[in-house]
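Peer 1: Take a look and give me a structure for this.
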Amino acid sequence: MLSRRALLAGSAAALLAGCSSPEPPPPGPSAVPPPSRPSALTEPVTVQRMHSAARGTDVDLVLITPSGVPAAGLPVCLALHGRGARARTFLDLGVPAALTAAVRAGTPPFAVAALDGDHYWVNVGGADDPQRMLTEEVPGWLTGRDLRPPSAVFGISMGGFGALNLARANRDLKAVATASAALFTSWPDARSRKVFDGEANWRACEPLLHTGELRPAGLGVWCGESDPFLGADRRLVQAVSPELARFSPGGHKDGYWRGVLPEVLKFVGERL
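Peer 2: Down below sits the predicted model:
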């Protein structure tokens, strides 16, 4: 038989469970399926669920355009999120308002396209290849919405790793920007992330081992001075001499990324 104390404890637990707050809704509008035929954008922010054959799964395609500016024909900057985040993270970081503010301040208008990715935006040996999604599938998704194919890329943390790899394979990109790029100076460091399919896979992908394939023109590098990747990002700057390198107070966190976002968007827009 249950004691009075056990009954009271169980009742309290049930009450707490019944009163717990539901999980908050994701930022931005609800995702909608892709249109059955090409359709121009009509809202500054849209979220659509797309099936990526390259990744073998459905992903969010988040499209952001400056408020009050016609979307048709705009150039596009891809936005690659960090590990554990998702495409909607760029809505949390305030990209819609920051992009509109940049354009109203004189930056030429452009669109931002964020996708769901994983494992540093490269193929690490499985069937999930986010880099192939970016190069083979995303251009068609954008032109179907009356936007231009991507001509720039911005990546945060893991997304910075992916952005630099995308730049290696697409040297005609007009702007490449990274914030707190997650780069690895040694195999033990990379191995600790439990992402790469062995040392050879990491060596083939690590931007620091292929700096000769990166163009200084149009490359911007931002990193906080308290960021754990500061040393690796400084090594990138020393090897490539990018057009812009900015090291300022801040860590590997949202507050730092929100702070540099206006400068990043201005840098990208002026080169598109």
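
Peer 1: CA atoms for contacts and neighbours, from now on please.
Peer 2: Noted.

Peer 1: Now do the contacts for Gly224.
Peer 2: Under the criterion of Cα atoms under 8 Å, 6 or more residues apart in numbering, the neighbours of Gly224 are 180, 230, 247-252, 256.

Peer 1: Neighbour-wise, which one of these leads?
Peer 2: The most crowded member of the contacts of Gly224, judged by other Cα atoms under 10 Å, is Ser180 (31 neighbours).

Peer 1: close enough to count as contact, it and Leu230?
Peer 2: Yes - using Cα atoms under 8 Å, Ser180 and Leu230 qualify as a contacting pair, with a distance of 7.4 Å.

Peer 1: another one to check against the first:
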Amino acid sequence: MLSRRGLLTGSALALLAGCSSAPSGPPPGPSAVPVPSGPAPLREPVTVQRMPSAARGTDVDLVLISPEGIPPSGLPVCLALHGRGARARTFLELGVPAALTAAVRAGVPPFAIAAVDGDHYWVAVGDEDDPQKMLTDEVPAWVQQRDLQPPSAVLGISMGGFGALRYARAHPDLKATAVASAALFVSWPDARARKVFADEANWRAEEPLLHPAELRGADLGVWCGESDPFEGADRKLVNAVSPAVARFSPGKHEDAYWRGVLPDVLDFVGRRITPAG
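Peer 2: Predicted coordinates for the structure are as follows:
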């Protein structure tokens, strides 16, 4: 297990790694299309639309991904939450469309993925930007307008892992929660170093490690690289919650590791999100 000093150092370095790096170059995927004026079922496996979010006080990308060759109408939906400094389109860069199609062709029940732009660990930190409110109050209507089911699962990478666990606390009826390299903090000094949370009380209210009783281990999957700076914190989560899946394998806090575990993550979500029968 990492020492406190080692975790603090690693957490700082993680700002510069993988999904924590700022996007560069043109955005991946198709160009954003106008917001539909009425119900508009999906026609392509990948669509990007700019949506006005009152909860966040800004427009955000809504990236919808469905398996190729599968009619998307009526599919269950898994939210996908990106890491710090990344964006919804990051899941296109990570190869989620191809991985989802491959998973379904291998026998995983089909489902769709909805990714949106977030920030500051996917929680409100005292201003008028509240990503959790967007996920709860706005995204369900956005996906239902496209003839998809309301979100019933969530996956998150790095900062998105923190956000996914926070979302799961507020939505105990979720069928699956999956986190990879979840950016969790074992102490206030560690969290304060990220310069995100308004104060210690704000962090304590949001930190998943401080609210294990609000997480359902039977529906949770945790993946983390053995060389990830958050490994110690993620092991603490596993010890506190006893998730259905806990896999620590060689890897760092970087895209290569997340691409490697993505098939396992999608299999975990897909086999839980679709009703039996």
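
Peer 1: picking that back up, of the contacts of Gly224 of structure 1, which belong to strands?
Peer 2: 247-248 (DSSP state E).

Peer 1: which one among the contacts of Gly224 of structure 1 gets closest to Pro188 of structure 1?
Peer 2: Set against Pro188 of structure 1, the nearest of these by Cα to Cα is Leu230 (17.6 Å).

Peer 1: And that closest one, how far from Leu244 of structure 1?
Peer 2: Separation of Leu230 of structure 1 from Leu244 of structure 1 (Cα to Cα, to the nearest Å) stands at 16 Å.

Peer 1: Over to Gln48 of structure 1?
Peer 2: With the distance defined as Cα to Cα, Gln48 of structure 1 ends up 34 Å from Leu244 of structure 1.

Peer 1: and what of Lys253 of structure 1?
Peer 2: As judged by Cα to Cα, Lys253 of structure 1 and Leu244 of structure 1 stand 21 Å apart.

Peer 1: Could you check which of these two has the larger neighbour count?
Peer 2: In this view Lys253 of structure 1 and Leu244 are compared by other Cα under 10 Å, and Leu244 has more residues nearby, 15 against 12.

Peer 1: wait, the more buried one sits on Leu219?
Peer 2: Yes - using Cα under 8 Å, Leu244 of structure 1 makes contact with Leu219 at a distance of 6.6 Å.

Peer 1: where along structure 1 do the strands fall?
Peer 2: Here structure 1 has its strands, by DSSP E, at 45-52, 57-64, 76-80, 111-115, 150-156, 175-179, 219-224, 244-248.

Peer 1: Let me see the contact set for the residue nearest to Pro44 of structure 1 when sequence neighbours are not counted.
Peer 2: Excluding its sequence neighbours, the residue lying closest to Pro44 of structure 1 (Cα to Cα, 6 or more residues apart in numbering) is Thr65, at 4.8 Å. Residues near Thr65 of structure 1 by Cα under 8 Å, 6+ apart: 43-45, 71, 96, 99-100, 110-112.

Peer 1: how about 10 Å then?
Peer 2: 41-46, 71-72, 74, 76, 95-97, 99-100, 103, 109-113 (Cα atoms under 10 Å, 6 or more residues apart in numbering).

Peer 1: about what we covered before: shared neighbours, Leu244 and Leu219 of structure 1?
Peer 2: By Cα under 10 Å, 6+ apart, Leu244 of structure 1 and Leu219 have these common neighbours: 177, 237, 267.

Peer 1: Can you convert these into TSV and add a column each for distance to Pro24 of structure 1 and neighbour count?
Peer 2: Output for the shared contacts of Leu244 and Leu219 of structure 1, formatted as TSV (distance: Cα to Cα, whole Å; neighbours: other Cα atoms under 10 Å):
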residue	distance to Pro24 of structure 1	neighbour count
Ala177	31	29
Val237	39	22
Phe267	33	19
